[in-house]
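# Using only what follows, build the 3D model:
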Amino acid sequence: MFKLDTHHLESGRLKCPFDPLHPFASVMTDEYLYSGTASDFLGKDTAFTRSLGPTHDHHYIRTDISEHHWLNGAKFIGTFPIPDTYNPDDDKIYFFFRESSQEGSTSDKTILSRVGRVCKNDVGGQRSLINKWTTFLKARLICSISGSDGADTHFDELQDIYLLPTRDERNPVVYGVFTTTSSIFKGSAVCVYSMADIRAVFNGPYAHKESADHRWVQYDGRIPYPRPGTCPSKTYDPLIKSTRDFPDDVISFIKRHPVMYKSVYPVVGGPTFKRINVDYRLTQIVVDHVVAEDGQYDVMFLGTDVGTVLKVVSISKEKWKMEEVVLEELHIFKHSSIILNMELSLKQQQLYIGSRDGLAQLSLHRCDTYGKACADCCLARDPYCAWDGNACSRYAPTSKRRARRQDVKYGDPITQCWDIEDSISHEAADEKVIFGIEFNSTFLECIPKSQQASIKWYIQRSGDEYREELKPDERIIKTEYGLLIRSLQKKDSGMYYCKAQEHTFIHTIVKLTLNVIENEQMENTQRAEHEEGRVKDLLAESRLRYKDYIQILSSPNFSLDQYCEQMWHREKRRQRNKGGPKWKHMQEMKKKRNRRHHRDLEELPRAVAT
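So this is what the prediction gives:
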């Protein structure tokens, strides 16, 4: 339990950045604060530090600032305590970051993503690296795709990291969100790593660099004992009780060789999920492990820089191939605001999303949005949802024998909903009648429940027995929300069928009857309405004059001059009412001027006023 100490002040230097917009990462464990942050006001000098701690051990440990290849403009993303073995002396702090790197004599710097680690019981060196890490190592994280020409395209900028817990606390699954550095090829990707592969790289060969003008190569010389980067442990060597007992050659080696030669690759060889040439980039990730009817799946919630959240599941196929299934794409905030943070509450089954515009709460499962049929629920392929016989509802693995219809791996409603007539009725769909005007545009809306469905449009023209598939062209444009028809023609009239296909299952989403009204007919209708309005005005005026004529004839004292004067006053009133607010405003101004004039006269001496 933490509480605020109101009697003491603690410096924030090397604990958090001076600028809140500078990225940093920290974690509190065993009373110590491990932080990756900027140590100067401009944010150029970056360091990974340990501070606070018990009263008897209250001093800083940090990375060596004199060696630029330790850290070079690092942007820290996440910090996590992860045990390596069952021996607590081997516990380490792993941190993930991106930094600038310069290879050889070239002046161009590239951005690389890294994973680093230090031992929790590191207290610095005795004669060298005093109050500096003596177990600091780092390795590169690779997230790339191969092109048709054999060249790899790298997603080098790490944006977020998430550790999915497993039954073994030593081996969480590491999920990372990466983006490209190129302004030409824009994209984002999610790569997944195992702790076993990360440890294997740290136990592998070291990298060596002769000078700043040389490239990193594999170190083939003698490696001192104990192996640099190893945590001091009584079980490992009783004579080495702390890092201050390390020999000088170990300290010198770790100072010049903190980089591992080999890189860490994803478990499937490439990205688990990617988005290329889209108008947004991925920024955040959280992952939930879900047990479904046909297996276990990791559901990813991905935040973007335009305020949307993607709900994605990656399904394993044959030969280590993965199928990307986007379950939902939700607009969380009214305006396009970058998502800065996401937190998962498994107890509440809620996702909390933060941006500069505010905080939002989203349920992990929204099964009711997948429709009211077994086929729609099955086609959604959402591990959270299953058909319970009446509706698409939350799936919970229980020992009850109640049948639940769910197929996440294949999404085949024919095998799951074969005995439910309403679900496999291919023509059961909403029917609507819409009208369009010739030479104008109209939009036929059709939004499938499943994100994976491919849409095809068919038309059955009036008098035809057969349907033909609509092919998009300059006049007929197919969008993700429906069909846009520009410059309607008379031949466009007919019944439109919007069909969704997923695997071998095809069903009709909506039927639309389009009636195209000829432009000439529309103009005649408008002309007739205009003439009808003029006739009504003439009739009203005739009735009014008829009343006037009757008044003249029935009143012998009512002369023609009086009638003309009455008509003149009526016309003046009509013009005055036509002026509306302007006339009222002038009248009010006139009244105010009159009142002010009278008041001024009253305030003058009587002699002057007269």
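
# When you work out contacts or count neighbours from here on, use the C-alpha atoms and nothing else.
OK.

# so residue 159 sits right up against residue 179, yeah?
Yes: counting by CA atoms under 8 Å, residue 159 touches residue 179, with 7.1 Å between them.

# any common contacting residues for those two?
Listed as contacting both residue 159 and residue 179 by CA atoms under 8 Å, 6 or more residues apart in numbering are residue 282.

# For stretch 450-469, buried residues please.
450-453, 455-461 (16 or more other CA atoms under 10 Å).

# So residue 582 lies in a helix, does it not?
Yes: assignment of residue 582 by DSSP: H, G, I helix; E, B strand; the rest coil places it within a helix.

# before we go on, could you also do this sequence so I can check it against the first one:
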Amino acid sequence: MEHQGLLSIIVVILWVMAVCLARLTPRVSFPMGSPGRCLSHFDSSDVGNTTTLLLSDDGDTLFVGARNAVLSLDVSQEDAIVMRSKLDWSPSDKDLDECSMKGKKKMDCPNFIRVLQFLNSTHMYACGTFAFSPRCAYVNSETFSLVTSPSGKPEEGRGRCPYDPYQRNSAITVDGELYTGTVADYMGNRPVISRHLSEGGHVDLKLDDTLGWLEDPTFISSNFVPSEEKIYFFFSEVGREYDFIDKFTVSRIAQVCTSDVGGQRTLQRRWTTFAKAQLLCQSDNELPYNVIQDIVTLPPPEGAPVDDTLFFGIFSSQWSVNSGQSAVCAFRLGDIKAVFAGNYKVLNRDTLRWSMRVQEKVANPGECGLHNASDNTLRFVKENFLADDSVHPVGQSLTMVSPDQRYSHVVSQRVQAANGKDFTVLFLLTESGYLHKAVLMEKGAHIIEEIQVFEQPQAVKNLVLSKSKGVLFVGSSEGVVRVPSSNCSYYWSCAECVLSRDPFCGWDPSVKVCTHATSIQDNAGQDVEGGNVQEACVSPRFRFGLHKGKADSFPLGELVSVSLNEVVRLQCPEASSLAHRHWERPNSRLSPDLYLQLEDGSLHFLATPATLGHYLCLSTENGFQQNLAIYQVKQKSSPTPQATAMTTTRPQSPALPPTTQAGSGGWLTPHLTGPKQTKPEPTAPARETPVTTRRTSRNFTFWVEQSGETETEAEWWGGEKLLLGQTYLKELVVVSVLLVCCFSILLTMTLYSVRQRCRSRTAPQANSPGRDSERGGPPEREALRGGQSPCSNGMRNGQMAHNGQANGVVCNVTPRGSNGHLPNTPI
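Below is the predicted model of the structure:
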């Protein structure tokens, strides 16, 4: 028992360490309203619950199913979302009264549009909850108007749309036919997967309600695979095959064939091709993430087989140990097909227990074309619909795990990098209102950025990706948000562009900007896998420091005027949450006794003559170091001569942005560690150029001149700054005079001390009186006037007050005469 307890503790420790090591942190974060990530919003006071989204083929129109309305939004503009038209579809007062009489809240009785699908090039099909009495109607997408049925009334939506607006459902149209997964009764106890609007030789189909094919499911999504002629439904339900005390939730994938028309005698108007299997999102020796939240399909690369189609799903866990966490798993179509082609469990109708027994396999459940099979075959597939094996994720491992975020929706896109390699990019929507953009690599996932799209978490959301436009649309109860899928212009240098590891973005050396990788002709600066700046950026710059006795060029920095003994706080901007920030001084180290570096990157210290000077904040990420901020701390009362510097023309590196000019935005030039560059000789005579500091929206400090097109440079020698062309004659004269005065005072004091020693040998008194007593100083003169000396009040019974000192006068304990004078001392 002791060994088992120790083993359990070790397993828990290893699990905690694995979670900590696998923690994913977004590199850059954009809060709501951040200027670095521009979003377009649509909201209206009379429109709510814009959660059902349908994007047109050209990507210019977004159809939205909202509360009591269907909207047509113009999304062709990059910076705005404009409503073209609104189609009202509200229940009548009678319908609302009946809903209230059923015991439902008034706020839940409107018509919430939950199904919105294209039927053909001219019409859409919409279904809504309609005061807990589902209704469906056709929508003319050209005139944007409702088209009623021949009877003049909306169609009944039972089995096509849920009654409750909070119940999840799935719907997809294939060749004008509607396939849905929802509940078919008011109480929500009859789950069903069905086909509607059947055409040609097809008939409407549904599941057999008496077979228990579904166990309290929550439908998530559905997808059509044309090559298989199958529709796959994804949902979670209670796993009856597990004999647990508590209900154990499992994630499922179910399939039906689009060619299914039901059996002739057995399974009439019922699915003959229904089969389901478990999706197992689990790593070795870990508890499974068993509750599916969302799933998306990623088609295979061009030229690859259809079996390489991937399904990326978001999973959470019902176990308390994984509470608050989300995992992403990828499943391959080839593995799914292999599971459905394998053995199936058998349900004992008497005990309602599943078992795996060896028996003759009459048919393959889920195989298309079984509607023409014999009754014996149909009875076999009717009772054997649960696959014995589970679908395991690709690589038998989790794609990524977020220990502190719960994801709700996901979309995926395959992006080709500058080197021709394909990368998968996932856009994950969190329950806290953030959108995470992650790239999947061989070494693991990397979260490029996180964007806040909601101020408050939303209960029902939707996420749609437009690959042609390069944008995402997020639907919520607050409105619709448009998010560009790439943000290359945000990265101001080659180093930042490469460190982002965004397959969308690359550094263009010809124009020195970070732009979309597909628009770069050649030599794009990009390294998604390694993020190696030295290799991706051709011409490196070098970080501040002295090399072989020569000084590097260095900007003056932002001037900070302080008073002595004042607490100085220097802020350092955060270029990346994956970078480590630290502070340095020219040719000196920051002692922890004098300086305090906080976790937010700021530096705190007390202003003293020793702490005045320059301070440099450096950021190190993935082996690359760059400057983030430079400050010049000066004393307020000290004279500040006008800074003049020799301006030299600095050649621009092809891997870095051009020199910032006055009046234009720019960024602090990063430095790379490397050999010293040769500085070009000045081409023009030096002139006085005042240097100022400016800040951008990202709070990065950079330096520009008021005029001219050259950078101001300074030389550092032995840790002191020497501005070329500037003289210090006045300071030299003042220092020389002070030095002479100090030397004269020291010499005078030395001679006086020698003289005192000579006089003390002939003094008639044993005690050594002070200097004032010897020369008849102020204490003696006060005593002659009849006043008290500074020491008289401090003497009581031979004791001295204040350690024998008063007002800077040294007091002795020598007895005094009756007249108040020292005995044997001439007056």
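
# picking that back up, of the buried residues of stretch 450-469 of the first structure, which belong to strands?
Within those, residues falling in strands by DSSP state E are 455-461.

# With distance to residue 65 of the first structure added, can I get these in a markdown table?
Listed next are those as a markdown table, based on distance: CA to CA, whole Å:
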| residue | distance to residue 65 of the first structure |
| --- | --- |
| 455 | 58 |
| 456 | 61 |
| 457 | 64 |
| 458 | 68 |
| 459 | 71 |
| 460 | 75 |
| 461 | 77 |
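
# ok, which stretches of the stretch 351-500 of the first structure are strands?
Taking DSSP state E, counting those that start in this stretch, the strands of the stretch 351-500 of the first structure run over residues 358-363, 385-387, 392-394, 430-437, 442-445, 454-461, 468-469, 476-479, 482-485, 494-502.

# now, of those strands, which is deepest in the fold?
Highest mean neighbour count of those: strand 385-387, a mean of 26 (counted as mean count of other CA atoms under 10 Å).

# starting at the chain centroid, how far to that one?
25 Å (CA atoms, centre = their mean, to the nearest Å).

# quick one: contacts of it?
365, 367, 374, 377-378, 392-395, 404-406.

# now with 6 Å?
Under the contact criterion CA atoms under 6 Å, 6 or more residues apart in numbering, strand 385-387 of the first structure has outside partners 367, 374, 392-395, 404-406.

# nearest spatial neighbour of the counterpart of residue 210 of the first structure in the second structure, skipping sequence neighbours?
Aligned by TM-score structural alignment, residue 210 of the first structure pairs with residue 348 of the second structure. Among residues not flanking residue 348 of the second structure along the chain, residue 354 sits closest, at 6.2 Å (CA to CA, 6 or more residues apart in numbering).

# contacting residues around the helix or strand in which the one you found is found?
Element membership for residue 354 of the second structure (DSSP states H and E) is strand 353-355. For strand 353-355 of the second structure, the surrounding residues in contact (CA under 6 Å, 6+ apart) are 241, 345-347.

# ok, back up a step: run a quick neighbour tally on the match of residue 210 of the first structure.
11 (other CA atoms under 10 Å).

# repeat for residue 299 of the second structure
19.

# Residue 328 of the second structure too?
Here the number of neighbours of residue 328 of the second structure (other CA under 10 Å) works out to 26.
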